[in-house]
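A.B. asks: Got a predicted structure here, sequence first:
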Amino acid sequence: MIRQIVIRQVDRPGAPGEEEEIQWFFHSFGIGEGRDTDRVATQVIVALLEHQPEENGLPVEQIAADLHITPSRVNHHIRNLVDAGILYRHRKLIYLRGSTLRAMVQELRKDALRMFDDLEDVADGIDREYGVRRK
């Protein structure tokens, strides 16, 4: 499995309103950027947040109806968000990982730490192969 976690250090807005804070949050994760000029990925996550806590997961068709776009377009963005570890699918429903944005960030932090632990172990082995001493 390949997981790509994007984290950008972006200056927080000076006097943020709700919309600016949301945009900053998602921009920091590289969500809603590039070819996503309509910010569909961001809208998918917001749709999931708006349906909490009444519903834990949403079908793609409901998200598409809420956003007034096709299910195939929603699925494209959901696949990318699942690959990034932000959303997950279970029994045809889409869920925000951890149920809240805060919990999602905590889960991504754990993922990143596990990745860095693996990289550090391999780097240590490569250093030993080349006779590089630890300082």
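C.D. replies: The structure has been received and is ready for your questions. Numbering: from 1, shown residues only.

A.B. asks: Please make it C-alpha for all contacts and neighbour counts, starting now.
C.D. replies: Will do.

A.B. asks: got the contact list for stretch 95-112?
C.D. replies: Contact partners of stretch 95-112, identified using Cα atoms under 8 Å, 6 or more residues apart in numbering, comprise 5, 45, 48-49, 56-58, 85-89.

A.B. asks: Give the buried residues for it.
C.D. replies: 95-99, 104-105, 107-108, 112 (16 or more other Cα atoms under 10 Å).

A.B. asks: what's the closest of those to residue 37?
C.D. replies: Nearest to residue 37 among the buried residues of stretch 95-112: residue 96, at 21.9 Å, using Cα to Cα.

A.B. asks: Alongside the first one, take a look at this:
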Amino acid sequence: MARQIIFRQVERPRSKGDDDSLQWFFSSLGIGEGRDIDQVAQRILITLLEHQISGNGVPVERISRDLDISSSRINHHIRNLVDAGVVYRQKRLIYLRGSSLQSMVQELRKDALRVLDDLEAAAAEIDRSFGIDE
């Protein structure tokens, strides 16, 4: 499975407002960027956070109803969020990866380290094939 993890170094807002902090957080992960001018991906994550207290997953239909957006459009964004590793599907329910944003970032850190460890091992093999030893 291919996963695209995006990390951007974006200047953190000086104000401590929730909206500014969330916008910065999502921008740092590349969520809601590009063609998502209505910030649907961000709104989906906020909806999942609001439902996280119960610990239950949220059906797409509920997210669609809460955001007043078609289920097909919600599903499109959820596929992208799954590919980014920030949410997962289990049967018909959508879950935030981890039990909080903090634990989600911890899981993304583990993913990134696995990718980098694999790249480092491959780089060492390629270097040796060119006669380069460390």
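C.D. replies: Ah, there it is. These figures come from a predicted structure and were not determined experimentally.

A.B. asks: on that earlier part again, dump the contacts of stretch 95-112 of structure 1 into CSV; add neighbour count as well.
C.D. replies: Converted to CSV, the contacts of stretch 95-112 of structure 1 look like this (neighbours: other Cα atoms under 10 Å):
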residue, neighbour count
5, 16
45, 21
48, 21
49, 18
56, 14
57, 21
58, 19
85, 19
86, 22
87, 21
88, 18
89, 17
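
A.B. asks: Mind checking which of those land in strands?
C.D. replies: Those of the contacts of stretch 95-112 of structure 1 mapping onto strands are 87-89, per DSSP state E.

A.B. asks: follow-up on the earlier one: can you put the buried residues of stretch 95-112 of structure 1 in TSV and add secondary structure and distance to residue 16 of structure 1?
C.D. replies: What follows is the buried residues of stretch 95-112 of structure 1, written out as TSV (DSSP: H, G, I helix; E, B strand; the rest coil; distance: Cα to Cα, whole Å):
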residue	secondary structure	distance to residue 16 of structure 1
95	strand	27
96	strand	24
97	coil	25
98	coil	25
99	coil	24
104	helix	22
105	helix	20
107	helix	25
108	helix	24
112	helix	28
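
A.B. asks: which of those residues sit farthest apart?
C.D. replies: Largest pairwise distance in those, by Cα to Cα, is 20.4 Å, between 95 and 112.

A.B. asks: quick one: contacts for the residue positioned nearest the centre of structure 1?
C.D. replies: Centroid-nearest residue in structure 1, with Cα atoms, centre = their mean: residue 86, separated by 3.3 Å. Applying Cα under 8 Å, 6+ apart to residue 86 of structure 1 gives the contacts 96-97, 104, 108.

A.B. asks: closest to residue 123 of structure 1 among the residues you listed?
C.D. replies: Within the contacts of residue 86 of structure 1, proximity to residue 123 of structure 1 (Cα to Cα) peaks at residue 108, which comes in at 22.2 Å.
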